[in-house]
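Novice: Sequence and predicted structure, then a few things I'm wondering about:
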Amino acid sequence: MKKIVLSLLVLSFSMTSCVSKKKFTDLEAKQKATQDLLNTATVKLNTCLTEREALANQIDFLKKNNSDLINNMGNLTTLTTKGAENLEKSLESLKEKDLKISRLQDALTKKDSVTLALVTSLKKDVGMDDPDININVEKGVIMISIADNLLFKSGSYDVSDKAKGVLAKVAKVINSKPDFECMVESHTDNVPYKGGVLLDNWDLSVKRATSIVRVLQSDLGVSPKQLIPAGRSSYIPLVDNDSPANRAKNRRTKIIIMPKIDQFYDMIEKEMKNMSK
């Protein structure tokens, strides 16, 4: 399973309501902790599958031995007491491990099913024929990447009317999942920002993120408790900033829809503890 790497860096901007750097540091730590937990659960799951296969082989071996004894002696009484006890213990152990594996697989399947359903819904509503919009699943969360030429004018942080139509469809999904969080992550190219009251690309990326958050909250009715604005400046480019076309690719906003997976990982942790008993 792919490793979740979600770096969160928030710039506190005096004219905006951005979340604090501490909150994003805590969120980043929480995301890493949950990924570590999921990785551990996956290792446990693979170990159980291996043990189940070994037990199945052991059962086959015991059955063959018992069958040979029956054939040779012509009487079921030749089945030794020890062999019968071993077979019974193996069957009981296999049954217990199957139950634990089934619970883990159900939890993983439930999370994947919810994520897949949301992605399918978004792709249907937003439309995949727009080259400026990309929707997929990365590291267990839904990523909607929107090119800045659809959201803003060059050097501006005012959300365009065209973008509001796309954001309305995103808001519909968020509003249908009140237990989900939505991070708005803005990226710029490496061309220094000049003019206006903003200082640099840090300010511009944060201001663009908060502008989208305000549209989602004020115009589209998304609960502010679900929203997280984040500015990343020019430090996470998709491609080298060595041409106008590449710089255009790097100017983007990612809307990350994240299930609140506390309950999911609590369930995983509980099953892990049961497996260790």
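Specialist: Okay, I see it.
Novice: okay, CA-based contacts and neighbour counts for the rest of this
Specialist: Fine.
Novice: where do the strands sit along the stretch 151-277 of the chain?
Specialist: For the stretch 151-277 of the chain, the strands defined by DSSP state E, counting those that start in this stretch cover 180-187, 227-231, 252-259.
Novice: nearest to Asn65, of the ones you listed?
Specialist: With respect to Asn65, and counting by C-alpha to C-alpha, the nearest of those is strand 252-259 at 51.5 Å.
Novice: what does the closest one rub up against?
Specialist: Contacting residues not belonging to strand 252-259 are listed as 141-148, 174, 179-188, 209 [C-alpha atoms under 8 Å, 6 or more residues apart in numbering].
Novice: before we go on, here's another structure to hold up against the first:
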Amino acid sequence: MKNKSLLPVLLIAAVLAQSCISKKKYTTLQTSHSQLQTNYNLLQDTNRDLDQKLQKTQNNLSESQVRVRSVEEQLASERSNLESLQKALDKCLTSSSQGNVNISKLVDEINSSNKYIKQLVNAKNKSDSLNLVLTNNLTRSLTREEMSDVNVQVLKGVVYISLADNMLYRSGSYLISDRADKVLGKIAKIIKDYDNYEVLIEGNTDNVPISMPNIRNNWDLSALRASSVVQSLQNNYGVDPKRLTAGGRGEYNTIADNNTEAGKARNRRTQIIITPKLDQFMELIGKAPASSGE
């Protein structure tokens, strides 16, 4: 009789125990979900900010390249003007019918054009020389082993330093590896030596979909990797953050075929783009000597 009266009590206790365990699991899952949602929202905000900064820097880079082309066009125009003036002067000297032309004025215009061309050439050569010195200083500071993971180029007045992801980041992560610290330290020293240059850190990936917690796709991964480099340059090596911009280009800025492993490895890279300020060129162009049109 006692055993029969204990049976319902035991059943009720078992149900209550089961209910407690389920509620605990539910609370844990609910807390985890809230944390993941918070992280997701933070990543969305960060990604939007990085996209805006990247767009601004890319616009500045495009304007700099347009300025370089404008300088080259101005040089060509001034050389053409010089040739025209020289022909007019020759014609004055050899033809009596042109005796009313003011030869002295033509000579002054030729001398003025020559001086202006020399100013433009000197300014352009100065910028090119600074880029060459910057590149040489960097490559000389790197060891042969480091150079295998670092590619340095100068294109149209802009210095591109490309870093392989297997050297720069921990495997499958956006965290900077211990191996990369030494290389970033050398790059930071060069950046600090040339304090009038702007610096864009640009992350790039291959086209393999990413599968990491709280990272939606390769856009997120490339932006986070660029941000890691920027923060390392700022926090570990004292580079002025006002000169730095971080941005990600995902899998859409390829330099090799993603259908091969070698191509994917080349596409997985982070570029440090160092851009000189070209205001001096625009100031010189604004001071171009006036032509008489004769």
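Specialist: Here it is on my side, so go on. All values reported here derive from a predicted model rather than from experimental measurement.
Novice: mind putting the strands of the stretch 151-277 of the first structure in a markdown table, distance to Phe13 of the first structure and mean neighbour count included?
Specialist: As requested, the strands of the stretch 151-277 of the first structure are exported to a markdown table (distance: least, C-alpha to C-alpha, whole Å; neighbours: other C-alpha atoms under 10 Å):
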| stretch | distance to Phe13 of the first structure | mean neighbour count |
| --- | --- | --- |
| strand 180-187 | 14 | 23 |
| strand 227-231 | 10 | 26 |
| strand 252-259 | 18 | 23 |
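Novice: Indicate which one of those is closest to Lys64 of the first structure.
Specialist: Minimum separation from Lys64 of the first structure across the strands of the stretch 151-277 of the first structure (C-alpha to C-alpha) falls at strand 252-259, 49.5 Å.
Novice: shouldn't Gln98 of the second structure be in contact with Lys91?
Specialist: Yes. In this structure Gln98 of the second structure lies within contact range of Lys91 using C-alpha atoms under 8 Å: 7.3 Å.
Novice: Who are the contact partners of the aligned residue in the first structure for Ala256 of the second structure?
Specialist: When the first structure is aligned by TM-score structural alignment, Ala256 of the second structure is paired with Val239. By C-alpha under 8 Å, 6+ apart, Val239 of the first structure lies in contact with Asn246, Arg247, Lys249, Asn250.
Novice: Quick one: the strands in the stretch 1-150 of the second structure, in order.
Specialist: For the stretch 1-150 of the second structure, applying DSSP E, counting those that start in this stretch gives strands covering 150-155.
Novice: before we move on, the earlier item: how close does the match of Ala256 of the second structure sit to Asn246 of the first structure?
Specialist: 6 Å (C-alpha to C-alpha, to the nearest Å).
Novice: likewise Thr115 of the first structure?
Specialist: Distance from Thr115 of the first structure to Asn246 of the first structure, by C-alpha to C-alpha: 30 Å.
Novice: Compare neighbour counts for these two and give me the winner.
Specialist: Taking neighbours as other C-alpha atoms under 10 Å, Thr115 of the first structure and Asn246 compare with Thr115 leading, 20 against 15.
Novice: what do we get in the second structure for that one?
Specialist: In the second structure, Thr115 of the first structure lands on Asn131 (TM-score structural alignment).
Novice: isn't that match right up against Lys156?
Specialist: No. In this structure, Asn131 of the second structure is not within contact of Lys156 by C-alpha under 8 Å, at 10.2 Å.
Novice: Tell me which residue is most central in the second structure.
Specialist: Leu200 (3.0 Å; C-alpha atoms, centre = their mean).
Novice: which residue lines up with it in the first structure?
Specialist: Leu200 of the second structure maps onto Met183 in the first structure, with residues paired by TM-score structural alignment.
Novice: and its match, what is it in contact with?
Specialist: With C-alpha under 8 Å, 6+ apart, Met183 of the first structure has these contacts: Leu227, Ile228, Pro229, Ala230, Lys254, Ile255, Ile256, Ile257, Met258.
Novice: what's the nearest residue to it if we skip its chain neighbours?
Specialist: With C-alpha to C-alpha, 6 or more residues apart in numbering as the criterion, Met183 of the first structure has its nearest non-adjacent residue at 4.5 Å, and that residue is Ile228.
Novice: Please consider this matter closed, and thank you.
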